[in-house]
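Chemist: sequence and predicted model, in that order:
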Amino acid sequence: MLEEIYIAGFGGQGALSTGQLLAQAGLLEGKCVSYVPVYGVEKRGGVANCGVTISDREISSPIVTEPTVLVVMNNSSLARYQESVVPGGMIIINSSLVESPVTRSDVKVVSIRANEEAEALGNVKVANNVILGALLELTGVASIKGVEQSLKEVFPKRHHHMIPANVKALERGAELVRTHKFSRTD
């Protein structure tokens, strides 16, 4: 098993924390993991991307240049990175914020209205974990239980009261995939 995941968005959308949670869950589950964040100098609203590789064998390079999975949180990230996905790979889109269409026909596209789903759960700030739950269900790279444990390690103690809301978001994202309540192109 080898998944090279690139998560792209703007600062404040949770792209970096999503990558951290995914990498930590992989580590907790005994997998080989790399996590490389890329961010702009702006405090909020600047580039916030990361590459996460999860494998059952050693990883030769930590840099993700040809992702098997691309998660996009905004239009500019889709425009910039969709061509980098390997043929047969997957693009997961937060369609609450991404209006541009995927122009590739050789990848699976999963569009999730993550912001609306998060609002329905009572907190729009967990939209990134709705996407992460879907990614976990689609790829099997880590478990929700692993990410739940990672929340305890990645979140500062002052944010631990938010863990239940984040777990609900993870479960909702996985449920959307299981019940096919997203727009998709195979």
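Modeler: Yes, it's here.
Chemist: rest of the way, CA atoms for contacts and neighbours
Modeler: Fine.
Chemist: packing partners for the lengthiest helix in the chain?
Modeler: Secondary structure assigned by DSSP state H gives helix 163-178 as the longest helix of the chain. When contacts are defined as 3 or more Cα pairs under 8 Å, 6 or more residues apart in numbering; DSSP states H and E, helix 163-178 packs onto helix 114-121, helix 127-139, helix 144-154.
Chemist: nearest to residue 23, of those?
Modeler: Shortest distance between residue 23 and those, using Cα to Cα, is found for helix 144-154: 8.8 Å.
Chemist: what's the angle between that closest one and helix 163-178?
Modeler: On the basis of axes from the mean of the first three to the mean of the last three Cα atoms, to 10 degrees, helix 144-154 is oriented at 150 degrees to helix 163-178.
Chemist: here comes the other one, which I'd like you to weigh against the first:
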Amino acid sequence: MRHEIIMSGFGGQGVLVMGQILTYAGMLEDKNVSWIPSYGMEMRGGTANCSIIVTNRPTGSPMVEKPTAAVVLNLPSLDKFESMVRPGGVLIINSSLVDKAVQRQDIEVYRVPVNEIATELGNPKMTNMVALGALIAATKAVAIEALFKAFAKKFAAKPHVITANQEAIKKGYDCVKNA
């Protein structure tokens, strides 16, 4: 099992945190992981992305060139990463901000209204956790329980945000699982 994942969106959407949580969850499951962030000088509002590898085997390089999955939270991210997903891979699209049709027929595409779901849950800042839950339902890279634990560890100093974000992960997960 080897998952090579790209996550991308505008700076401020929590893309890098989403990647960190997935990486921590993989570590909690004793998997080999890597996480490489990338963001423009603008940060908030500029493009941000990260590459994550989660695998049961040793990995020689942290580079992701042909991802098995991608999460795109905005249109520029779809334009950049759709063609990179390897055939048979998974593409999670934030349908709240991206209404462009996908050109590929050789990948699984899940359109998830992450902004609307996060807003319904009471906090638009949870869009990244909704998207992360959707990714896990589609790829099974880690168990959802590992995501819950990883989030709780990362945000231990902010216990008031843990339950709501775990609910956001679950909503995203259920959106794909029930598709």
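Modeler: It's in. Because the structure is a prediction, the values reported are computed rather than measured.
Chemist: picking that back up, return the most buried member of the helices and strands packed on helix 163-178 of structure 1.
Modeler: With neighbours defined as mean count of other Cα atoms under 10 Å, these peak in mean count at helix 127-139, which reaches a mean of 24.
Chemist: that one against structure 2, how far on average?
Modeler: Helix 127-139 of structure 1, aligned to structure 2 and superposed, deviates on average by 1.1 Å (mean Cα distance after the TM-score superposition for structure 1).
Chemist: tell me which strands and helices that helix is in contact with?
Modeler: helix 15-28, strand 90-94, helix 114-121, helix 163-178.
Chemist: and the contacts of stretch 119-130 of structure 1?
Modeler: Applying Cα atoms under 8 Å, 6 or more residues apart in numbering, the external contacts of stretch 119-130 of structure 1 come out as 13-15, 18, 114-118, 165-174.
Chemist: one more time with 10 Å, if that's ok
Modeler: 12-18, 21, 71, 73, 94, 96, 112-118, 132-133, 135, 147, 162-163, 165-176 (Cα atoms under 10 Å, 6 or more residues apart in numbering).
Chemist: how near is the equivalent of residue 153 of structure 2 over in structure 1 to residue 52 of structure 1?
Modeler: Aligned counterpart of residue 153 of structure 2 in structure 1: residue 153 (TM-score structural alignment). Distance of residue 153 of structure 1 to residue 52 of structure 1, computed by Cα to Cα, to the nearest Å: 17 Å.
Chemist: again with residue 86 of structure 1
Modeler: Using Cα to Cα, one obtains 15 Å as the distance from residue 86 of structure 1 to residue 52 of structure 1.
Chemist: between these two, who's got more neighbours?
Modeler: residue 52 (26 against 17; other Cα atoms under 10 Å).
Chemist: next up, the contacts around the closest residue to the more buried one other than its chain neighbours.
Modeler: For residue 52 of structure 1, ignoring the flanking residues on the chain, the nearest one in space by Cα to Cα, 6 or more residues apart in numbering is residue 35 at 4.6 Å. Contacts for residue 35 of structure 1 (Cα under 10 Å, 6+ apart) come out as 5-6, 16, 19-24, 50-54, 62-64.
Chemist: specify the local secondary structure of residue 35 of structure 1.
Modeler: The three-state label given to residue 35 of structure 1 by DSSP: H, G, I helix; E, B strand; the rest coil is strand.
Chemist: contact partners for the counterpart of residue 8 of structure 1 in structure 2?
Modeler: By TM-score structural alignment, residue 8 of structure 1 lines up with residue 8 in structure 2. Listed by Cα under 10 Å, 6+ apart, the contact set of residue 8 of structure 2 reads 14-16, 18-19, 37-39, 47-51, 70-78, 80-81.
Chemist: for the most centrally placed residue in structure 1, give its distance to residue 110 of structure 1.
Modeler: Residue closest to the mean C-alpha point of structure 1, counted by Cα atoms, centre = their mean, is residue 132 at 4.4 Å. To residue 110 of structure 1, residue 132 of structure 1 is 12 Å away according to Cα to Cα.
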